[in-house]
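Trainee: Following is a predicted model, sequence given first.
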Amino acid sequence: MITFGTFLLAMVAVGIWTYQENLTFADFALGGRRLSAPVAALSAGASDMSGWLFLGLPGAVYAAGIGATWIAVGLAVGTYLNWRLVAPRLRTYTERAGDATTLSAYLEERFEDGSRMLRLVSATVTVVFFTVYVASGLLAGGVLFEGIFGGGFEFALTVFAVVIVVYTVLGGFRAVSVTHSVQATLMFIAAVALPVIGVVALGGFGALKGALDHKSPALLGMGDRAEFVGDRWGAGQSLGAVAVISLLAWGLGYFGQPHILVRFMSIRSTREIPMARRIGVAWVVACLAGVSLVGLVGIAVLDHPLDNPETVFIALSAQLANPWVASILLVGVLAAIKSTADSQLLVSAMALTEDFYRAFVKRQASDASMVLAGRVTVVAVALVAYVIALSGGAVLDIVAYAWAGFGAAFGPVILLSLYWPRMTRAGAMAGIVTGAVTVIAWKHIDPLLGPLRSGIYEMVPGVLAATAAALFFGRFVGSPPRRVWSGPLDKKNAATAPVG
């Protein structure tokens, strides 16, 4: 309680400390594009790896074995490609687009959309999926607090939500990013330290392998999925190509995640991106490998099988470490949950403020009124997410749904906007709508296919459909933008000239 209380108060203190730095809406939304390479890298990683890193992923490995780590492989590759392919151009293009503070504003400028429908549709998709995503973060925080301290899920959820709202409202993007550097460090320590403690307690990796073989040989097969039933692990079954593709497909989602892409937009210069990429990828790989190992160690070490596999990190910390060490490890879990929830909360609030309030209600809004509107929308989104979180559910399932929604709706369109000069507004609109609708509809369509049911992760059909729609409409409907966006990165104000 002392450790958790100190951490939460420190987060609120950062919000108070950075309150005076939000003189303009650009400061509140993007921190004035002043993030250094280490801060941007750690903030992107912390925003990405939410509570599912310590709850959902080790829980999946605990229940199914090492075959579940195909998710981690896909995410590691996706992280690298996102920094390599998207970060440099998005940083430059969003600055050229009149210092756009949201993806919706960038897309409107990039495709010269005078109707503003592209901004309206993309902002709506952002708010809908992010509200669900924020709910998953609040849910994970409630599960963590209840599992450690008791006191009831509703009370734990309320405390967690209030703290996040307070420092996000006060400090905006700057507070969120500063706290992410600390939280990413805590996450790294927790992800690496606990599996090391567990392996040492077992007597080494040889002892771990022996214990897992005794439980079920399927636990150590990359192509297998063990069956966790009751109090034991069965022989399991082969994952199959569809399952492996579904797990790897998580990596496709990176190109369309606004809470990660906004970190690329806010870095000081494209010259700092190579360093940020190295730091960010190394951090992600270490954290994913560590928490995956936690799931395996939990199978071998814990005295009794868990009713809820997603609590394996909490249970292992309590069994292996003294209360002070365990509290630091569990603060790492809290940091993971908070660092994503606050990012998503801020981005969705910015979409409401920039893309609805200023775009359609008050176009000449002053900076002061925009900052105020941003703070009000933070509270509004948090309240809706809080209500959703009260209904409960599995953290990984909720995250998977929202991740697929963003990846399919925005991923193909963002990539095409950066690399296909002749892409049209119709292509962008078709890609966003098709991707979002496919993800929403797939869970209802796939079960109706009966024997033909694929069981594939909705990200895959969503990305394929969105890409096809964007390419078709982008090629045959509408005229390409007149402005030339290609050119040396990090130079403002690309020349305006007819394409070709």
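Mentor: Perfect, I can see it now. All figures in this text were calculated on a predicted structure; none of them were measured in a lab.
Trainee: alpha carbons only for contacts and neighbour counts from here, please
Mentor: Fine.
Trainee: quick one, what contacts residue 213?
Mentor: Residue 213 makes contacts with 219, 220, as judged by Cα atoms under 8 Å, 6 or more residues apart in numbering.
Trainee: what separates the helix or strand harbouring it from the chain centre, distance-wise?
Mentor: Secondary structure assigned from DSSP states H and E places residue 213 in helix 205-215. Mean C-alpha position of helix 205-215 versus that of the full chain (Cα atoms, centre = their mean, to the nearest Å) differs by 33 Å.
Trainee: what do you get for stretch 408-427?
Mentor: For stretch 408-427, the distance to the chain centre is 21 Å (Cα atoms, centre = their mean).
Trainee: Straight-line length of it, end to end?
Mentor: 14 Å (Cα to Cα, to the nearest Å).
Trainee: cool, and stretch 63-75?
Mentor: 20 Å.
Trainee: which residues sit against that stretch?
Mentor: Contacts of stretch 63-75 (Cα under 8 Å, 6+ apart): 57, 60-61, 218-228, 233, 239, 244, 247-252, 288-289, 292, 295-296, 309.
Trainee: returning to that earlier point: quick check: buried residues in the helix holding residue 213?
Mentor: 208, 209, 211, 212, 215 (16 or more other Cα atoms under 10 Å).
Trainee: helices or strands next to the strand or helix carrying residue 368 in the packing?
Mentor: Using DSSP H and E, residue 368 sits in helix 367-389. On a contact count with 3 or more Cα pairs under 8 Å, 6 or more residues apart in numbering; DSSP states H and E, helix 367-389 meets helix 25-30, helix 117-149, helix 153-202, helix 323-352.
Trainee: Next secondary structure after it?
Mentor: Defined by DSSP H and E, the subsequent element after helix 367-389 is helix 395-419.
Trainee: in a helix, that's where residue 115 is, yeah?
Mentor: No. Read with DSSP: H, G, I helix; E, B strand; the rest coil, residue 115 is coil and lies in no helix.
Trainee: Spit out the contact partners of it.
Mentor: Residue 115 neighbours (Cα under 8 Å, 6+ apart): none.
Trainee: another one to put next to it:
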Amino acid sequence: MTSAQIAIMTTIILYLCLVIFTGVMIGKRSKKSAEGFYLGGRGMGPLVTAMSAEASDMSSYLLMGIPGLAYLSGVADASWTAIGLAIGTYLNFLLVARRLRRYSVELDAITIPSFISKRYGEKKPIIMGIASLIILVFFVPYVASGLAAIGKLFNSLFGWNYMLSVIVGAIVIISYTSVGGFSAVATMDLIQSVIMTVALCVIVVFGIVQAGGMDAVLAHASSLPGFLSFGQTYNAASGQAEPYGLIRIVSMLAWGLGYFGMPHILVRFMAIRHEDELKLSRRIASIWVVISMAVAVFIGIVGHAVSSVGRIPMLEGSATETVIVRLSDLLSSYGLLPAIVAGCILAGILAATMSTADSQLLAAA
């Protein structure tokens, strides 16, 4: 194992220790009740509410999926998806948050299934049982996919056994989620959103430098047919532009519809300390989503330019999702301090995965 790999591994291990320590400390101060465990005693501030909602939603898609999509086919797919997600975020806060917060308090509901059940006054918990079953059926595999991503990350970086890596990730997530409950999850989501933001900013600046500057990045992107177009998409196999029709645009925009039914996001609205603070949360969440996803799309463009000058390999297919990992590996080759920074960036990918998995685990619970 090289010194750069040791520095990266040490940074990630320290981050995991921070996660567990934070969960344990918050767990000691949390209210010992069902409402305290599942909603943090309805005492979340607007900043934590906003960033926790967004971090628990974005997962590794923000740091791997969107950059990889932009790298593979240009801005059309990634940008229309990002626009749909931004619109969905804003409308969810605007149309759902205040009502859900108000009526969940009046009905004394601490979960989405219990809210639906009490809202319609059912005498037998049939609706609640169906809603709970749906959450379990879909969230258990979703949590498992997050753990699988953690296993693949450690396996590809350090050659660790895949199953051992999955178990380590599961132990870390389950430990701070079970001890600290919603308060620990929401606080860690805030921390993880900061790490994700820093990772995006550092890698985009580093990538621009490696590509030869902003002019070189834009010149390369412009040379690829349809790469910078919202109405066309770049086909890497043929090297030609393809039309990007209305149906595909609507399909990408429809990603934002998912927000209105995600239990791990909706409970954030129920947990805020006062409904009047949701307006500030909406502004924070909307601004962060727009900026972070715009940077993620741009990383894909920058990464393709870096590949074109031979600094990282030209990526194809699903390998395009590793563009940030490749850039981090390149960064770590410049010495100990850059390797530590690269470790922080890779911890950002880990944070993105964990921030979704812990919230879904709590919702499934």
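Mentor: Noted; the coordinates are in hand. Owing to the predicted nature of the structure, the values given are computational and were not obtained by experimental measurement.
Trainee: Work out the TM-score between the chains.
Mentor: TM-score of the superposed chains, computed with TM-score structural alignment, normalised by the length of the second structure, equals 0.90; 344 aligned residues with a Cα RMSD of 1.5 Å.
Trainee: what comes up buried for the helix holding residue 368 of the first structure?
Mentor: Buried residues in helix 367-389 of the first structure (16+ other Cα under 10 Å): 367, 370-371, 373-375, 377-379, 381-383, 385-386, 388-389.
Trainee: ditto for stretch 181-201 of the second structure
Mentor: If you call a residue buried by 16+ other Cα under 10 Å, then stretch 181-201 of the second structure has these buried ones: 181-197, 199-200.
Trainee: In the first structure, what range does that stretch match?
Mentor: The alignment of stretch 181-201 of the second structure onto the first structure (TM-score structural alignment) covers residues 172-192.
Trainee: distance from that stretch to the second structure after superposition?
Mentor: Following superposition, stretch 172-192 of the first structure is found to deviate from the second structure by 1.1 Å on average (mean Cα distance after the TM-score superposition for the first structure).
Trainee: In what element of secondary structure is whichever residue in the second structure pairs up with residue 89 of the first structure found?
Mentor: Structural alignment (TM-score structural alignment) places residue 89 of the first structure against residue 99 in the second structure. Per DSSP H and E: residue 99 of the second structure is located in helix 98-106.
Trainee: so how much does the very next helix or strand once past that helix differ from the first structure once superposed?
Mentor: Downstream of helix 98-106 of the second structure, the next assigned helix or strand under DSSP H and E is helix 112-119. Its aligned residues in the first structure lie a mean 0.7 Å from helix 112-119 of the second structure after superposition (mean Cα distance after the TM-score superposition for the first structure).
Trainee: which other helices and strands contact helix 112-119 of the second structure?
Mentor: Packed next to helix 112-119 of the second structure, using 3+ Cα pairs under 8 Å, 6+ apart, are helix 126-158, helix 263-271.
Trainee: And the contacts of the match of stretch 181-201 of the second structure?
Mentor: With Cα under 8 Å, 6+ apart as the criterion, stretch 172-192 of the first structure contacts 11, 14-15, 18-19, 21-22, 27-31, 39-40, 42-43, 45-47, 54, 167-168, 283, 286-288, 290-291, 328-333, 335-336, 339, 342-343, 346.
Trainee: And that stretch, how far out from the chain middle?
Mentor: 14 Å.
Trainee: One more: stretch 6-25 of the second structure?
Mentor: Using Cα atoms, centre = their mean, the offset of stretch 6-25 of the second structure from its chain centre is 19 Å.
Trainee: same check, this time on stretch 49-62 of the second structure
Mentor: On Cα atoms, centre = their mean, the centre of stretch 49-62 of the second structure falls 5 Å from the chain's centre.
Trainee: What range does that stretch cover in the first structure?
Mentor: The alignment places stretch 49-62 of the second structure over residues 40-53 of the first structure (TM-score structural alignment).
Trainee: So what touches that stretch?
Mentor: Contacts for stretch 40-53 of the first structure (Cα under 8 Å, 6+ apart): 137, 140-141, 177-178, 180-181, 183-184, 259-260, 263-264, 266-267, 276-277, 279-280, 283-284, 288, 291, 333-334, 336-341, 343-344, 395-396, 399.
Trainee: what sits against the aligned partner of residue 218 of the first structure in the second structure?
Mentor: When the second structure is aligned by TM-score structural alignment, residue 218 of the first structure is paired with residue 226. Residues near residue 226 of the second structure by Cα under 8 Å, 6+ apart: 74, 232, 233, 234, 240, 241, 242.
Trainee: does residue 226 of the second structure sit in a helix or strand, and which one?
Mentor: Residue 226 of the second structure is part of no helix or strand, with elements assigned from DSSP H and E.
Trainee: Okay, it and residue 234 of the second structure: tell me how far apart.
Mentor: Counting by Cα to Cα, the gap from residue 226 of the second structure to residue 234 of the second structure is 5 Å.
Trainee: Give the residues shared as contacts by these two.
Mentor: Between them, residue 226 of the second structure and residue 234 share the contacting residues 74, 240, 241, 242, judged by Cα under 8 Å, 6+ apart.
Trainee: if we can go back for a sec, closest to residue 35 of the first structure among the buried residues of helix 205-215 of the first structure?
Mentor: Using Cα to Cα, residue 208 comes nearest to residue 35 of the first structure of these, at 41.9 Å.
Trainee: follow-up on the earlier one: turn the buried ones among the shared contacts of residue 226 and residue 234 of the second structure into a named ChimeraX selection, would you?
Mentor: Selection of buried members from those for ChimeraX, criterion 16+ other Cα under 10 Å:
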select :74,241,242
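Trainee: Show me the shared contacts of residue 226 and residue 234 of the second structure that map onto strands.
Mentor: Judged by DSSP state E, those include 240, 241, 242 as members of strands.
Trainee: how about those residues in JSON lines, adding distance to residue 305 of the second structure?
Mentor: Compiled in JSON lines, those are given as follows (distance: Cα to Cα, whole Å):
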{"residue": "240", "distance to residue 305 of the second structure": "17"}
{"residue": "241", "distance to residue 305 of the second structure": "18"}
{"residue": "242", "distance to residue 305 of the second structure": "20"}
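Trainee: what's the nearest residue to the counterpart of residue 202 of the first structure in the second structure if we skip its chain neighbours?
Mentor: Correspondence of residue 202 of the first structure to the second structure, assessed by TM-score structural alignment: residue 211. Spatial nearest neighbour of residue 211 of the second structure, chain neighbours left out: residue 306 (4.6 Å); criterion: Cα to Cα, 6 or more residues apart in numbering.
Trainee: Check which helix or strand the one you found maps to.
Mentor: Here residue 306 of the second structure is assigned to helix 278-308, by DSSP H and E.
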